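Trainee: Pasted the sequence and its predicted model underneath.
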Amino acid sequence: MQLKPKPQHYLQWLGATLAAVLTTVGLAVTSARATTAGMVFLVVVVVTATQAGLVISLYSALLCAVSFDYFFLPPIHTFILAGPQEWVSMMTFAVGSLVAGRVAERARKQKQQAEQRREDVERLYLLSQEMILHEDADGLIRDLPALVAKIFHLESVVLYMQDRDQFVSTIAELSELFKANLRETTGGAHVALANQDGYEAHALMVGMRAVGAIAWRPPNLSKEVATAVSAQVGIALTRATAIEANARMEASREGERLRAALIDSLTHELRTPLTSIRAAATTLTQAEGLDDESRMELATIVDEESARLDALIGEAVEMAQLDANVLKVQPEPRHTRTLLDHAVEESHTALGRHQVTLMVQEPDRLAWFDAKLLSRVFRHLIENAALYSPPESRIVLRSRRVSGRLEFEVEDSGPGIDKVDIPHIFKKFYRGKKGAKLGKGTGMGLAIARAIMLAHGGDITVETNPESGCTFRFWVPLVEKQIDEK
């Protein structure tokens, strides 16, 4: 395929011609001497060489030499040189033009090379920064071909990952022959050319091991830049793969830690009600000497501890469902007062003799939310409030609309939460110092509440005061629709 000359190339030839013509006219009008004319023509040749290159500077030197001979060397207006002095002047001008043109051309090329090296360094730096932003191997592999093509202005880029036998390309179709050639490239660090497709391919080497290959078209990158690109890509892919593997290992270790914590917590919490149930049941089986009041008391112990055991198992199952992402939000139009009334009724056993106050902002228009999920959040928060607050103390439930949110609060009169515990209070199995000291709770309730709120598109926070207790505030996006309340 023949390349068409660029318009800029024509302009350079035209500029050299005009420069020689205008210089000749200017010197002729000013009646310049031969010595002056020769120096001026030499300057024109040097300037042309620095701007347009050696070939055009030679063309300019030829035009200037013809003009110099015809208009300024005797005899004037002829191409005949009168004597030795004129021959010396012409030869001096010709040699000076050639030497000056070569020097100027060399300086121009050195400048271009310096600029090219600077651009290459900037592009390599940009490539490294963009690759560092990817910490997952899949994302880096997916985006890398387009990234290299964009930064280095390439027509197409193909990436081959050896361990996955995976090809990722900026074009849709790759020939089987090209794929085979790219696979062979991973056998060493040498350049492989898939001539039938016009690609240049390099192995991605990390140390002495090849992790894949990369190819691009057209093959217009310098050897140094191509080597640097393949080295950076290989290192970045290895780094992302290592980070991903480390994250999987860390997640596995965290999962093991959480499972161990769950087993320890459940073992401890389940053992207490089981011990009470077993003791009461054993006493009941040995019924001799027990009056009706004692039997009723033991039966009550079995009933209460069974309920506690059921609640513990329910929390464990609930946490497992949240971890498995099987929770589905099903919003329905509800009044917030109905939600609060239901939450109090559902938690009446845990509330005991606590005084419960409901504060609902009016008008209490219908809003869309999952009442079942929010009831579970209220249940956990109300049970915690009743558990840690003094008997017969006040517990306040609030609802209001604030800045596009449907906001709820549960306020208790307990001992509050230590500031060091607040950043961790919603983590699974975390129990604050005061809760652990009292031996209450499993460390799952608040984690469950937050997971439910996040699934609902909201969140939960806590404010604490040692003198007035805690206020848990949670919210969901406010969605109101006109509904026939017939």
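Mentor: Nice, I can see it.

Trainee: Please make it C-alpha for all contacts and neighbour counts, starting now.
Mentor: OK.

Trainee: how close does the nearest residue to Y199 once chain neighbours are set aside sit to A192?
Mentor: Once flanking residues are discounted, Y199 sits nearest to R217: 4.7 Å by C-alpha to C-alpha, 6 or more residues apart in numbering. Distance, R217 to A192, using C-alpha to C-alpha, to the nearest Å: 13 Å.

Trainee: so what's in contact with those two at the same time?
Mentor: Here R217 and A192 have E200 as joint contacts, going by C-alpha atoms under 8 Å, 6 or more residues apart in numbering.

Trainee: that older thread, A201 is in contact with the residue nearest to Y199, correct?
Mentor: No: distance between R217 and A201: 9.1 Å, which falls outside the contact criterion (C-alpha atoms under 8 Å).

Trainee: Below is structure B, check it against A:
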Amino acid sequence: MRRDQNFNFSTFQRYFIAVAGIVITIAILEFFHSRINSTTVAFIFLTIVLFVATFLGRNPALLVSLVAMLGFNYFFLPPVRTWTISDPQNLVAWAMFTITSIIVGQLSASVKRRAEEAEKQKDEIKNLYDELQTAFEKASETEALRRSEKLKTALLDAVTHDLRTPLTSIKASITTLLEDEKNGAENFRLDNDNRREFLAVINEETDRLNDFIEGMVELARIEAGELNLRQTWSEIPEIIQSALNRAEPFLKDSHIKIMLEKDLPLICADSNLLAEVLY
């Protein structure tokens, strides 16, 4: 957070503090006048001007420079307590002090003002960055929600399809068997082989439906972080064979050829879940 270097003083308070500070400094230095030289006094006055310019502003520093100039002449340059400067060297020193104090005060105030402007620009850039970041986050949230809804729709369609397929087969087989039973022996249409075939379809599709439901339960456990892996040392061919056994009802008319490297190492994993991943 940017610090206010003017301490929130009013204009009158800043001028009063500046003048009071230089007057008190003159009084203290005048008390020790016999122990310090004019060069030390000039350096202290310049320090006061620099301090005022930094913390109270340019105009109070200009006023302090003028007061310091008068005090330097009246109290510290011979003949003291007069406005006359008898020594030309002291006149040059007084003039240089006056010019230096004014320049130092103005430069210090200018540096302070530029620092405040730079800090203000920094705050504006930070605020702009925060606004842009907030806008991007909102846009990202909106896009994430849109994609989430799209994914939910696709997932619902897939689940509906996977549920409808075995249910349709089961329904058709049961309906056929019931119709055949309803017709009676005199209108017998299905022989034992056909009936066994329909019963096999019902059994297979029921197993398929049960596997699908178990898969959904496992998926819910994974999302909830409650899936417990039963890791054991297993052979890769056994895992592949387990997956083929699961898919056997749908591979009756297909020829599957498995090609594996010899002497494959054992893997430590949940073989059942890996088989489910394969099918």
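Mentor: Sure thing, it's come through. Note that the coordinates shown come from a computational prediction; the quantities given were computed from them, not determined experimentally.

Trainee: TM-score for the pair, please.
Mentor: The TM-score (TM-score structural alignment, normalised by the length of the second structure) is 0.57; 208 aligned residues with a C-alpha RMSD of 4.4 Å.

Trainee: Looking at R217 and A201 of the first structure, which is more packed in?
Mentor: Using other C-alpha atoms under 10 Å, the more surrounded residue of R217 of the first structure and A201 is A201, with 27 against 18.

Trainee: Who are the contact partners of the more buried one?
Mentor: Per C-alpha under 8 Å, 6+ apart, neighbours of A201 of the first structure: 182, 185, 191-194, 213-216.

Trainee: Show me what whichever strand or helix holds T47 of the second structure packs onto, helices and strands only.
Mentor: Using DSSP states H and E, T47 of the second structure sits within helix 38-55. Helix 38-55 of the second structure sits against helix 11-31, helix 58-71, helix 88-183, with contacts defined as 3 or more C-alpha pairs under 8 Å, 6 or more residues apart in numbering; DSSP states H and E.

Trainee: Run the angle between it and helix 58-71 for me.
Mentor: Counting by axes from the mean of the first three to the mean of the last three C-alpha atoms, to 10 degrees, helix 38-55 of the second structure lies at 160 degrees to helix 58-71.

Trainee: compared with the first structure, how much does helix 38-55 of the second structure deviate?
Mentor: Comparison of helix 38-55 of the second structure with the first structure after fitting gives an average deviation of 1.5 Å (mean C-alpha distance after the TM-score superposition for the first structure).

Trainee: picking up where we left off before, from the contacts of A201 of the first structure, which is closest to T285 of the first structure?
Mentor: A213 (77.0 Å; C-alpha to C-alpha).

Trainee: what secondary structure does the residue lying farthest from the centre of the second structure sit in?
Mentor: When distances are taken from the C-alpha mean of the second structure, E186 lies farthest, 78.6 Å away, according to C-alpha atoms, centre = their mean. Per DSSP: H, G, I helix; E, B strand; the rest coil, the local secondary structure of E186 of the second structure is helix.

Trainee: And stretch 205-212 of the second structure, what's buried?
Mentor: Using 16 or more other C-alpha atoms under 10 Å as the test for burial, stretch 205-212 of the second structure gives 205-206, 208-209, 212.

Trainee: neighbouring contacts of that stretch?
Mentor: 162-163, 166-167, 169-170.

Trainee: Then stretch 144-158 of the first structure?
Mentor: So stretch 144-158 of the first structure is in contact with 123, 126-127, 131, 159, 167-171, 214-218, going by C-alpha under 8 Å, 6+ apart.

Trainee: Closest to K437 of the first structure out of these?
Mentor: Distances from K437 of the first structure to the contacts of stretch 144-158 of the first structure, taken by C-alpha to C-alpha, are shortest for M131, at 48.9 Å.

Trainee: Tell me the counterpart of that closest one in the second structure.
Mentor: In the second structure, nothing lines up with M131 of the first structure, judged by TM-score structural alignment.

Trainee: M131 of the first structure against A236, yeah?
Mentor: Yes: using C-alpha under 8 Å, M131 of the first structure is in contact with A236, at 6.3 Å.

Trainee: what's near enough to touch the residue nearest to L62 of the second structure when sequence neighbours are not counted?
Mentor: Among residues not flanking L62 of the second structure along the chain, I102 sits closest, at 6.1 Å (C-alpha to C-alpha, 6+ apart). Counting by C-alpha under 8 Å, 6+ apart, I102 of the second structure makes contact with 61-62, 65.

Trainee: and what of Q106 of the second structure?
Mentor: By C-alpha under 8 Å, 6+ apart, the residues touching Q106 of the second structure are 53, 58, 61-62.

Trainee: what do you get if the cut-off is 7 Å, keeping everything else the same?
Mentor: Counting by C-alpha atoms under 7 Å, 6 or more residues apart in numbering, Q106 of the second structure touches R58.
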